Structures are given as structure tokens and as C-alpha cells.
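Engineer: How does the following fold in three dimensions:
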Amino acid sequence: MIVWVNGTHGVGKTTTSRLVQERLPDARVLDAEKVGETLMDVSPSLPWTGNFQDWDPWRPLVVETARRVLDFAGGTLVMPMTVLVEGYWREISDGLAEHGIPVRHFVLHTDPDTLRHRILHDEVVGPSTFRLEYVDRYAEAARTWLHAEGEVVDTTTIGPAAAADRIASAVLAGEPAR
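Structural biologist: Predicted coordinates:
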């Protein structure tokens, strides 16, 4: 099984995913961003589009990497990755379904003001213009498709540990996150 932790940049996916992994038996974290970083290392460079997710190889490589890791190691993969383009999400989720891999898709959400505050005051990464560029893109995806596609975990008033508790409890119980 895959537990996909989606949401915009800066909402806490990586931290929450590590905590979810600790709460699920036989779970590992696989960050799909590493697949993008591998493609970014191709030399000479692939034509830059502004985001490695736009490269056609990225999405099937994410599917294939997850499939191969699950075939090799079994268990559960917790995958933190922002996917805000509906067609990209469909390509990934359909690809995983074709291999018979169940996916629980969670979306970490916080209100825009709280999100901007977190991004501007992040003590680990520091203020990030990259993350800020995605606040409105996330809001549009959330409004048009993303929240309907995933189980929304509102993190406006809770931290990563509480979000991880909700996700892990939902996965273990086979019920929606509350």
C-alpha cells in the first residue's frame, strides 16, 4: 500500500510523513522528489519547464520506482509529494492502480495566512519564495479537484505529530481521517 501525503510546499509533508512511517508497521518513506532530482542530474540537461513534474518521464518513473520498492521490500510506502496538476495525479494514481497497488491519498491543508506565516518563519529552510509561489496554485487545486480526491487533514491548528496520528489511525482502521 501507498500512503501519499500531498499538500502544498511548506505545509509539513516531509515531517508528517516521517512521523506517519514511525506509526505504521513495516513502513518506509519514499520521497518522489528524489526521482525528479535524478532527472535534474541528466547531462546535458533536459529542457527546463520550471518544474520536473512537467517532464514526461517523471510520473511513470514515480510509479515504477514505487512498484519496484514495494515488490522488493513489501510493507507500506509513505510518499510525501506535492502534486497540484490533476492530470499528473491521475497518471500516477492510475499507474499505481494498474499494478494493483492501493493508495490512501491524504492532503495536508492549512489556511493561506497560516501557510504564508509558516513559510516566512520556517526555522529549518528559512523564508522561501519558491514555496510562496505555490500558495495560490494550491488554493486553486484544492478548490477545483484536490480536496475531492484526497482525505483532507487540516493542519491549521495542529502540528505534524497530530496530523501523523490522524493519518496513521485512519490507515490502520481502514477509515477516513478525522
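Engineer: Only C-alpha atoms from now on, for both contacts and neighbour counts.
Structural biologist: Noted.
Engineer: the longest helix in this structure is where?
Structural biologist: Taking DSSP state H as the criterion, the chain has its longest helix at helix 58-73.
Engineer: longest single strand anywhere in the chain?
Structural biologist: Longest among the strand segments of the chain by residue count, using DSSP state E, is strand 103-109.
Engineer: for that one, the distance to its chain's centre please.
Structural biologist: In this view, strand 103-109 has its centroid 7 Å away from the chain centroid, taken as CA atoms, centre = their mean, to the nearest Å.
Engineer: Equivalent analysis for stretch 118-128, please.
Structural biologist: A distance of 19 Å separates the C-alpha centroid of stretch 118-128 from that of its chain, computed with CA atoms, centre = their mean.
Engineer: What residues sit buried inside it?
Structural biologist: Of the residues in stretch 118-128, those buried by neighbour count under the rule 16 or more other CA atoms under 10 Å are 118-120, 127.
Engineer: Could you tell me the end-to-end distance of it?
Structural biologist: In stretch 118-128, first residue to last residue: 10 Å (CA to CA, to the nearest Å).
Engineer: One more sequence to fold, the one below, so I can look at both together:
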Amino acid sequence: MLLWINGPFGGGKTQSAYELRRRLPGSVVCDPEHVGFGLHRMTPPALRGDFQDLSAWRQGVFEVLDFTLTRHRGTVIAPMTLVEPAYFREIVGRLRERGHDVRHFALLAERETVLRRLRERGLGHAARFLTGKDAGLRRESFAVAKLDLCLERLRGDEFAEHVWTDRLTVPQVADRIAASAGLTPLPNTDGPLRGGLRRTWTGVKHIRIF
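Structural biologist: Sure, this is the predicted structure:
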């Protein structure tokens, strides 16, 4: 089974994906962004745009996920913002046509909730967690610029199942996804401190340096 976790940038996709991986034995995270970063590194800086517009990215993501789903026995988790309907059909639709069990979830939240999460994620979250100071929205201009488009597109029926996360913790989002997919995750035994440290570390590990 593939769990594709969609949502706006800063919507909690990566945190939810790694929470699921932690609590679903045998599961793996296959992050489609890595294909895009590889393509960017092969391309002169002046030619780099949105890597999702490259057919090589869409084909590469399809092939890697198809290969992994065919060979790996456990659940495969793909956290990725994907809001272009044609691109969605090109990847998710083709995987379903290949006979794979693809469960798609769009993590949605009110605009202010996402902006708050953007302020907190990565080093911003680490700084706030350790010092109590807000690191602001530095380095998040791309995510903010795309936010309204993402929220509008992802509300569409094509991008269901929708999971509204404003009042849910990361473990609760993971529980909601697992339950909808018919999966039984291990219990969440983290307390507030350990859970906060774990999510901070996950955020720091996934800071993108371009």
C-alpha cells in the first residue's frame, strides 16, 4: 500500500510521514522531493524552476514508487505537495492503473495555522522550542507564495481524502490516516517533551539547503 500524504508546504506532511514510519513496522518513507533535488543539482542554476514541471521528475517518481511497491512488503509513505491535477493523474493515477493500492490524503488547515507552522518548522521550531523566541518566516517565501493556491486546489474532490489538522497533533493525524487506510499503528508512547524533541529533530533533518 502507498500512503501519499499531500498538503500545502508547512502543512505537516513530513512530520506525519515519519510518525507513521515510526509506528508502522516495516514501513518506509520514499520522498519524491529527492528526485527533484537530484534533477536540480544536474541543472545550471539559471535553468532551475519548479522541478515538478519536468517530465523527468514525474516519470522518475512513478518508476521509483512502482519499483518500491512491487518489491517492498511493507507500507510505502510518500509525503509530497502535488496540486496540479494533470501531474497528480500522471503519477498517482498511473500507479493505481498498475494495480497498486494507493491511499491519498490531503492535510488541510486554515491559512493562519499553516503560517504558524511555517514559522516554527526546521530551525525555527528548534529555536522556539529551546529559547522561546519566534524565528519568523525566513527561508519560507516559496511556501508562503504557494500557500493560497495549494489550499484552494487541495479542497477539490480529486484530492480527497481531506484531513483537517488545525486541532490535531501529529500523532493524531497519523492515527487518522492509518485508521482510514485500515492499518493499525503501534501506540504512541511519547510524552510532550519527547514528542516535541522528536518533531524538532525531524524538522531539522529536513531543512532544505539550495
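Engineer: Same list, the buried residues of stretch 118-128 of the first structure, but as TSV with distance to Gly95 of the first structure please.
Structural biologist: Converted to TSV, those look like this (distance: CA to CA, whole Å):
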residue	distance to Gly95 of the first structure
Arg118	34
Ile119	32
Leu120	36
Pro127	35
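Engineer: Those in helices, which ones?
Structural biologist: The helices, defined by DSSP H, take in 118-120 from those.
Engineer: How about the residue nearest the centre of the first structure: what's its closest non-neighbour residue?
Structural biologist: In the first structure, the C-alpha nearest the mean C-alpha coordinate belongs to Met81, at 2.5 Å (CA atoms, centre = their mean). Counting by CA to CA, 6 or more residues apart in numbering, Asn6 is the residue found nearest to Met81 of the first structure once chain neighbours are left out, at 5.4 Å.
Engineer: For that neighbour, give me its contacts.
Structural biologist: Asn6 of the first structure makes contact with 13, 80-83, 105-108 under the criterion CA atoms under 8 Å, 6 or more residues apart in numbering.
Engineer: ok, now with 10 Å
Structural biologist: Contact partners of Asn6 of the first structure, counting by CA atoms under 10 Å, 6 or more residues apart in numbering, are 12-14, 17, 79-84, 105-109, 146, 150-152.
Engineer: count of neighbours near Asp31 of the second structure?
Structural biologist: Per other CA atoms under 10 Å, the neighbour tally for Asp31 of the second structure reads 18.
Engineer: Could you measure from the corresponding residue of the second structure for the residue nearest to Met81 of the first structure over to Pro79 of the second structure?
Structural biologist: Mapped onto the second structure by TM-score structural alignment, Asn6 of the first structure lines up with Asn6. Asn6 of the second structure sits 6 Å away from Pro79 of the second structure when distances are taken as CA to CA.
Engineer: that older thread, return the closest of the ones in helices among the buried residues of stretch 118-128 of the first structure with respect to Asp94 of the first structure.
Structural biologist: Using CA to CA, the shortest approach to Asp94 of the first structure within those belongs to Ile119, at 32.0 Å.
Engineer: My guess is that closest one contacts Thr110. True?
Structural biologist: No: judged on CA atoms under 10 Å, Ile119 of the first structure makes no contact with Thr110 at a distance of 11.7 Å.
Engineer: Mind listing the shared neighbours of those two?
Structural biologist: Counting by CA under 10 Å, 6+ apart, the shared contacts of Ile119 of the first structure and Thr110 are Val11.
Engineer: sorry, back to before: am I right that the residue nearest to the centre of the first structure is in contact with Gly10?
Structural biologist: No: counting by CA under 10 Å, Met81 of the first structure sits too far from Gly10 to count as a contact (11.2 Å).
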